[in-house]
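J.: A structural model of the following input is requested.
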Amino acid sequence: MAYATIRRGASQELTEAEFNTLRQHLVGMRCRQKAMDLLAMREHGRKELELKLRRKEFPSDTIAEQLDRLEEENLLSDQRFAFQFIVSRQRKNPEGRHVLVLRLMQRGIDRTVAESAAGQWFSDEEAAHDALCRAAARSLRKKQVDHTHLRAELYKKGFTAAEISNFMDELD
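T.: The predicted model follows:
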């Protein structure tokens, strides 16, 4: 059965196998292009990108193949996504290391990758202290709270007891 006719010297028809190979290649190209479009907007984790491509109804094997290629080409990186996610979160709504690691894991990032990215960001002690100060200021702006409630708010945001105690000592 002929699936398409294209000029290949004389008029030759594609076999079913050739047609399926060509179709599979084109689907792969469209999948890769969609992934690249999404990555051009911002970093994505592999799992997040996979879910978005599934919603576009690309076949699972095609998605896996294209995401593998993007990782090999260093165009897709969970480590890079995790670090950028932390930078963005800390700018908008500062949180402690524990909460950030949990948020990344909820987005499909492996615990070791999430902890590595958090460790990288929190290694800058000045930035980490600034994040704690901004989180405290945000909590204080929302409502008048005493020291006990402020400690509880900061703890809920994932800051450690030691970080909170040091900060509270600075306030006094």
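
J.: C-alpha only now, for contacts and for neighbours.
T.: Fine.

J.: which residues touch Ala127?
T.: Trp121 (C-alpha atoms under 8 Å, 6 or more residues apart in numbering).

J.: where along the protein do the helices fall?
T.: Remark: helices assigned in the chain by DSSP state H are 16-41, 46-55, 60-72, 78-92, 97-106, 111-122, 125-142, 147-156, 161-171.

J.: would JSON lines of the ones you listed with distance to Arg8 be doable?
T.: Shown next, in JSON lines, are the helices of the chain (distance: least, C-alpha to C-alpha, whole Å):
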{"stretch": "helix 16-41", "distance to Arg8": "13"}
{"stretch": "helix 46-55", "distance to Arg8": "34"}
{"stretch": "helix 60-72", "distance to Arg8": "28"}
{"stretch": "helix 78-92", "distance to Arg8": "44"}
{"stretch": "helix 97-106", "distance to Arg8": "51"}
{"stretch": "helix 111-122", "distance to Arg8": "50"}
{"stretch": "helix 125-142", "distance to Arg8": "63"}
{"stretch": "helix 147-156", "distance to Arg8": "67"}
{"stretch": "helix 161-171", "distance to Arg8": "71"}
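
J.: Out of those helices, the one nearest Ile6 is which?
T.: Counting by C-alpha to C-alpha, Ile6 lies closest to helix 16-41 out of the helices of the chain; the figure is 11.0 Å.

J.: which other helices and strands contact the closest one?
T.: helix 46-55, helix 60-72 (3 or more C-alpha pairs under 8 Å, 6 or more residues apart in numbering; DSSP states H and E).

J.: What residues of the longest one count as buried?
T.: Along helix 60-72, the positions that meet the burial threshold by neighbour count (16 or more other C-alpha atoms under 10 Å) are Thr62, Ile63, Gln66, Leu67, Leu70.

J.: Now distance to Ala10 too, for the helices and strands packed on helix 16-41, in JSON lines please.
T.: Formatted as JSON lines, these follow (distance: least, C-alpha to C-alpha, whole Å):
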{"stretch": "helix 46-55", "distance to Ala10": "39"}
{"stretch": "helix 60-72", "distance to Ala10": "33"}
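
J.: Here is a second sequence; please produce its structure as well for comparison:
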Amino acid sequence: MPDTILPPELVRKAQDVVAANRRAGRTIAVAESCTGGLVSAAITEIPGSSEVFDAGFITYSNGMKNEVLKVSHDVLDTFGAVSIATAWAMAQGALEKSHAHVAVAITGVAGPGGGSDNKPVGTVVFARAERGSSPDNVVADMRHFEDNGRGGVRLQAALVALDLLLPDSPVP
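T.: Sure thing, here's the model as predicted:
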């Protein structure tokens, strides 16, 4: 394993993602919010990742989700940043702004604050979109991770996002 400050399980999962996408001949992109670049960092930790990693977008604020990934203000105002609609739009935006074959988006509440009764700390939404697929064919899911601290929520979210980047990965 490379010399890294990242958790070993994250690096191992990123190695699997890079190797599997290399074999499949496809490139990937990620649109991250609550993970703040953790997924991109894990992927780029792997030597040779440039063969498969096309782009990473860290759109933490709603303004950047709108400006960079073209998530509409209507979606953000109606459903909020932590919603399937927003994750879906982020994944689509990452595909449109990159040359990747597949894009995964992550948005959520890592904590310790920012949660609500409807979206407590640990709520994370994922979406995966594939180039050439119908926009209706986007895989999206909301997960509720244990609130084991900000780092714990972000790590759990990054691991699920990496799983979604594996070819033929199921719904999270």
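
J.: And the TM-score between them?
T.: Once superposed, chain against chain, the TM-score is 0.26 (TM-score structural alignment, normalised by the length of structure 1); 74 aligned residues with a C-alpha RMSD of 5.0 Å.

J.: how about the helices of structure 1, which one is nearest Arg7 of structure 1?
T.: helix 16-41 (14.1 Å).

J.: Next, the buried residues of that closest one.
T.: Buried, per 16+ other C-alpha under 10 Å, within helix 16-41 of structure 1: Val27, Gly28, Cys31, Arg32, Lys34, Ala35.

J.: For that helix, what is the distance to the chain centroid?
T.: On the basis of C-alpha atoms, centre = their mean, to the nearest Å, helix 16-41 of structure 1 sits 23 Å off its chain's mean C-alpha point.

J.: can you give me the angle it makes with helix 60-72?
T.: Angle, helix 16-41 of structure 1 to helix 60-72, by axes from the mean of the first three to the mean of the last three C-alpha atoms, to 10 degrees: 50 degrees.

J.: Quick check: Asn166 of structure 1 vs Arg134 of structure 1, distance?
T.: As judged by C-alpha to C-alpha, to the nearest Å, Asn166 of structure 1 and Arg134 of structure 1 stand 15 Å apart.

J.: Out of the two, name the residue with the larger neighbour count.
T.: Each of Asn166 of structure 1 and Arg134 has its neighbours counted (other C-alpha atoms under 10 Å); Arg134 has more, 18 against 11.

J.: And the helix or strand harbouring Ala55 of structure 2, what does it pack against?
T.: If you go by DSSP states H and E, Ala55 of structure 2 is part of strand 53-58. Judged by 3+ C-alpha pairs under 8 Å, 6+ apart, the packing partners of strand 53-58 of structure 2 are strand 28-32, helix 38-44.

J.: rewinding a little: format the buried residues of helix 16-41 of structure 1 as a markdown table; extra columns: distance to Glu125 of structure 1.
T.: Listed next are those as a markdown table, based on distance: C-alpha to C-alpha, whole Å:
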| residue | distance to Glu125 of structure 1 |
| --- | --- |
| Val27 | 47 |
| Gly28 | 45 |
| Cys31 | 41 |
| Arg32 | 39 |
| Lys34 | 39 |
| Ala35 | 35 |
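
J.: Among those, give me the pair with the biggest separation.
T.: So, the buried residues of helix 16-41 of structure 1 by C-alpha to C-alpha: farthest apart are Val27 and Ala35, at 12.3 Å.

J.: isn't Thr107 of structure 2 right next to Phe126, touching?
T.: Yes - using C-alpha atoms under 8 Å, Thr107 of structure 2 is in contact with Phe126, at 6.7 Å.

J.: More neighbours: those two, which one.
T.: Taking other C-alpha under 10 Å, Thr107 of structure 2 and Phe126 do not tie; Phe126 has more neighbours (30 against 27).

J.: angle of the strand or helix carrying that one against strand 28-32?
T.: Using DSSP H and E, Phe126 of structure 2 sits within strand 123-130. Strand 123-130 of structure 2 and strand 28-32 are oriented at 150 degrees to each other (the same axes, to 10 degrees).

J.: thinking again about what came up before, so which of the buried residues of helix 60-72 of structure 1 is the closest to Thr148 of structure 1?
T.: Distances from Thr148 of structure 1 to those, taken by C-alpha to C-alpha, are shortest for Leu67, at 47.5 Å.

J.: what's the distance between the closest one and Val113 of structure 1?
T.: From Leu67 of structure 1 to Val113 of structure 1 the distance is 18 Å (C-alpha to C-alpha).

J.: Equivalent analysis for Glu50 of structure 1, please.
T.: With C-alpha to C-alpha as the criterion, Glu50 of structure 1 and Val113 of structure 1 are 18 Å apart.

J.: And for Met41 of structure 1?
T.: For Met41 of structure 1, the distance to Val113 of structure 1 - C-alpha to C-alpha - is 22 Å.

J.: Equivalent analysis for Glu170 of structure 1, please.
T.: Taken as C-alpha to C-alpha, the span from Glu170 of structure 1 to Val113 of structure 1 is 33 Å.
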